[in-house]
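Peer 1: A predicted structure for the sequence below; I have some questions about it.
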Amino acid sequence: MIRAIITHAFKLLATIGIVALLIGSQMGLAPVALATVTQHEELPGQILFKAKQTFADRNHYAWQAIAFRQIYPNRHDDFYLRLVGFPGIVAVDRDRPLILKNKKGDSFLALPDFGELTKNRLSPDLHVGQYNLEGIVEQLDASVDWQAIIPTENKSERVLEIPGTQIQEWQIAAAAGSR
């Protein structure tokens, strides 16, 4: 039952996005990026919603950004952003938060949270950071670009430029997987 409701809600959100794109383009508005949010049923009743993108930091190293909500039966599930850097090049400081900020002066701190990885006693590699964006992603203004400032173990930072269209995809993934 829950699975059917979630699947229906996901399809409805995708349809609304397409209709908004068509109406906006007819009105002469800038086109809205279609979200590349995927849905995958891992086990019966366990559904993963995610948006995945690759960004380069200011040192031109690639980072994979995976924004996701993993739904389990009968419990609340938070929304996470996993950032994966290049092995051996960077070590993420897991005691410091991710900073999300824009040029308008808006700023948010996302706390490190490895969710199921640490509950299952798996230790992610040092080049992986994961942050809880529950309650944050909805507040991000998708009409502007953002910076994700990743803390590293050598007390420096890696900065990713995140376009507003990507923020919009994260918001769609968060909404699609919320109950």
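Peer 2: Everything's here; your move. Residues are numbered from 1 along each chain as shown.

Peer 1: hey, let's count contacts and neighbours off CA atoms from now on
Peer 2: Will do.

Peer 1: ok, the most centrally placed residue in the chain to residue 85 distance?
Peer 2: The residue lying closest to the centre of the chain (C-alpha atoms, centre = their mean) is residue 67, at 2.4 Å. Going from residue 67 to residue 85 by C-alpha to C-alpha, to the nearest Å gives 15 Å.

Peer 1: let's bring in a second one:
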Amino acid sequence: MYRLGWFLGVALALVMTLGVPDGLASVHTYPEGGDRVMYRSLQTLRDRTDQAWQVVFYKRVQGGQTESIHLRLVGFPGGAALEHPHPLKITTGTERVWLAAETDTVTDVPNVAEYDLLEVMRQLTATTPLRLTLPLQKTAIDLPVPPFVVEEWRQVAQK
């Protein structure tokens, strides 16, 4: 038992010292045909009411030029219903605020929304925690975005 505890302690110390390898990140590249490529980060985050949201941040590039940077939020069916069309409020810890316009690609589905984050990502120059204020039909709810997720988004945006 002592040996197992010692081994786990050493393993934990190594992870804390050396960090987590990049291979565990959830950033993926998808060739879409021709010279078009999509880069994507996929996470599951929980809002302030403990509801899980699938958060898909992706960038499309064609011919070496950024076509779009979008954020898709997907709640569980039967859960929170998003207000359509309505902008997404994005706030930093220092209270800088952006409003991201909703795209028109998925507005007919109540638990899914997609937002244009191209300008936001051009202005987001630091890896800082964010707060997304999700526009629900009857209210709004905050979805915290931790720094490691923001860092993935920045990596995707810089590709």
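Peer 2: Happy to help now that I have it. Quick caveat: nothing in here was measured; it's all calculated off a predicted structure.

Peer 1: how alike are these chains, TM-score-wise?
Peer 2: Once superposed, the chains reach a TM-score of 0.77 (TM-score structural alignment, normalised by the length of the second structure), with 141 aligned residues with a C-alpha RMSD of 2.4 Å.

Peer 1: wait, residue 27 of the second structure sits on residue 39?
Peer 2: Yes - counting by C-alpha atoms under 8 Å, residue 27 of the second structure touches residue 39, with 7.0 Å between them.

Peer 1: overlap in contacts, these two.
Peer 2: residue 156 (C-alpha atoms under 8 Å, 6 or more residues apart in numbering).

Peer 1: the residue nearest to the centre of the first structure -> the second structure?
Peer 2: Alignment note (TM-score structural alignment): residue 67 of the first structure maps to residue 57 of the second structure.

Peer 1: which of the three states applies to that match?
Peer 2: strand (DSSP: H, G, I helix; E, B strand; the rest coil).

Peer 1: so in the second structure, which helix runs the longest?
Peer 2: Across the second structure, the longest stretch assigned as helix under DSSP state H is helix 2-18.

Peer 1: give me the distance from the helix or strand that it is followed by to the chain's centre.
Peer 2: Using DSSP states H and E, the helix or strand that follows helix 2-18 of the second structure in sequence is strand 27-33. Strand 27-33 of the second structure sits 17 Å away from the centroid of its parent chain (C-alpha atoms, centre = their mean, to the nearest Å).

Peer 1: now the angle from the following helix or strand past strand 27-33 of the second structure to strand 27-33?
Peer 2: Reading on from strand 27-33 of the second structure to the C-terminus, the next helix or strand found by DSSP H and E is strand 36-46. Strand 36-46 of the second structure runs at 140 degrees relative to strand 27-33, counting by axes from the mean of the first three to the mean of the last three C-alpha atoms, to 10 degrees.

Peer 1: what span of the first structure is strand 36-46 of the second structure aligned with?
Peer 2: So strand 36-46 of the second structure sits over residues 46-56 in the first structure, by TM-score structural alignment.

Peer 1: what does stretch 86-103 of the second structure give?
Peer 2: Stretch 86-103 of the second structure maps onto residues 96-113 of the first structure, going by TM-score structural alignment.

Peer 1: what about residue 95 of the first structure, how many neighbours?
Peer 2: Burial of residue 95 of the first structure is recorded as 12 neighbouring residues (other C-alpha atoms under 10 Å).

Peer 1: please disregard the earlier target; I meant residue 118 of the first structure.
Peer 2: Using other C-alpha under 10 Å: residue 118 of the first structure sits among 11 other residues.

Peer 1: so it, which state does it fall into?
Peer 2: helix.
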